[in-house]
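> This is the structure alone, sequence omitted:
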């Protein structure tokens, strides 16, 4: 359906094609997923009828196969319903965030202010200039001051912190992420 609709739009700009697809996708979604609860109830009723027949003494080999099929279909609809509600919650959360951009911008700004190192002692010298703090981190024991607290980093820790992650570590971190944790700029995962 998407392929057919996409081709029918011709040479439109990519973003205009995406916007044009929202109508047909909405209709498709409504036709296929609008009555999930009714479909689940229908499968549950069929399963119950089969169970009642079996408990009443009526049983043949096809009943077991039919019941397995009904249970599988019912489970699929439960999964679809869970995915639907998860996507809806994320969508609503994103919409609410857009309405509260000033609030979230203030949170990000406060976090950036709190994460800044104002003063650092490197090789016995006190450094206050942010550019020098950023560039003046030689491989030697460092004492840093942050919010009145003294923090000392030993030589081995400095070296360990500066080691670049391996390709395997990066791959492992990415694969450990849940599928809904990395939306792209278009909002799709």
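Thanks, I have it. All values derive from a computational prediction rather than experimental measurement. Numbers count the residues shown, from 1 in each chain.

> From now on I want contacts and neighbour counts done on CA atoms only, so please keep to that.
Will do.

> quick check, residue 145 in a strand?
Yes. Residue 145: assigned to a strand according to DSSP: H, G, I helix; E, B strand; the rest coil.

> From residue 152, how far off is it?
Note on residue 145: its distance to residue 152, by C-alpha to C-alpha, to the nearest Å, is 9 Å.

> Against that first model, consider the following:
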């Protein structure tokens, strides 16, 4: 670790004795070690196990909503940010579901007391922050069909429960499904 700190200190012009900033930088670098962003806009979380889920935003810079189902069968809404690349093949269906939800379930978007787990992202990195905790979260089986169909395309490895931050690139997303419903 000290070798890394010294090398970073040399690279960024800090004296070896001024380690506070360098240690902060090293900590930051170690936290993002498992995320690689390529020049084509893909985010590839890496675990060294050969299993990589590619995460991508269909229209960087624009808001979009998409859904998933967590490990306990609850509907999870994500706003903005990247999604598993296999979902982008269905972006027209996802957009149609979002349009339907905006018209028929406006409370999902307007800050009303939540009826489903909802997370937002204000960056291109796959880090989503919870909007609020629902008292009685909606199960996928109880969701409107148009939403359930697209949510079933992304299965999460974990239950969101009362988690406040979802780092999609850290083991949350199942591998791409070969067949999709609908």
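Noted; the coordinates are in hand. Remember, it's a predicted structure, so these values are computed and weren't measured experimentally.

> Would you mind reporting the TM-score between them?
In this superposition the chains share a TM-score of 0.23, using TM-score structural alignment, normalised by the length of the second structure; 65 aligned residues with a C-alpha RMSD of 4.5 Å.

> hmm, back to that, in terms of neighbours, single out the busier of residue 145 and residue 152 of the first structure.
Set residue 145 of the first structure next to residue 152 and count neighbours by other C-alpha atoms under 10 Å: residue 145 wins out with 16 against 13.

> Please verify my assumption that the more buried one contacts residue 119.
Yes. Using C-alpha atoms under 8 Å, residue 145 of the first structure makes contact with residue 119 at a distance of 5.6 Å.

> max-length helix in the first structure?
Longest helix in the first structure by number of residues, with DSSP state H as the criterion: helix 61-99.

> all strands of the first structure, in order?
For the first structure, the strands defined by DSSP state E cover 119-122, 125-127, 142-146, 149-153.

> Could you quantify the relative orientation of the third one and strand 149-153 as an angle?
Read it as strand 142-146 of the first structure. 150 degrees (axes from the mean of the first three to the mean of the last three C-alpha atoms, to 10 degrees).

> which strands and helices sit next to strand 142-146 of the first structure?
strand 119-122, strand 149-153 (3 or more C-alpha pairs under 8 Å, 6 or more residues apart in numbering; DSSP states H and E).

> hmm, back to that, which neighbours do residue 145 and residue 119 of the first structure have in common?
Residues touching both residue 145 of the first structure and residue 119 (C-alpha atoms under 8 Å, 6 or more residues apart in numbering): there are none.

> rewinding a little: so which of the helices and strands packed on strand 142-146 of the first structure is the most surrounded?
Most buried of these, by mean neighbour count (mean count of other C-alpha atoms under 10 Å): strand 119-122, with a mean of 20.

> Just give me how far that one sits from the chain centre.
Relative to the chain's own centre, strand 119-122 of the first structure is displaced by 38 Å; criterion: C-alpha atoms, centre = their mean, to the nearest Å.

> Next, the distance between the ends of stretch 150-167 of the second structure.
Stretch 150-167 of the second structure: ends 20 Å apart by C-alpha to C-alpha.

> re the thing from before, in JSON lines: the strands of the first structure, plus distance to residue 48 of the first structure.
Output for the strands of the first structure, formatted as JSON lines (distance: least, C-alpha to C-alpha, whole Å):
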{"stretch": "strand 119-122", "distance to residue 48 of the first structure": "71"}
{"stretch": "strand 125-127", "distance to residue 48 of the first structure": "75"}
{"stretch": "strand 142-146", "distance to residue 48 of the first structure": "66"}
{"stretch": "strand 149-153", "distance to residue 48 of the first structure": "66"}
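
> Which of those strands sits closest to residue 37 of the first structure?
Smallest distance to residue 37 of the first structure across the strands of the first structure (C-alpha to C-alpha): 55.3 Å, for strand 142-146.

> Next, the buried residues of that closest one.
Neighbour counts over strand 142-146 of the first structure (16 or more other C-alpha atoms under 10 Å) mark 142-145 as buried.
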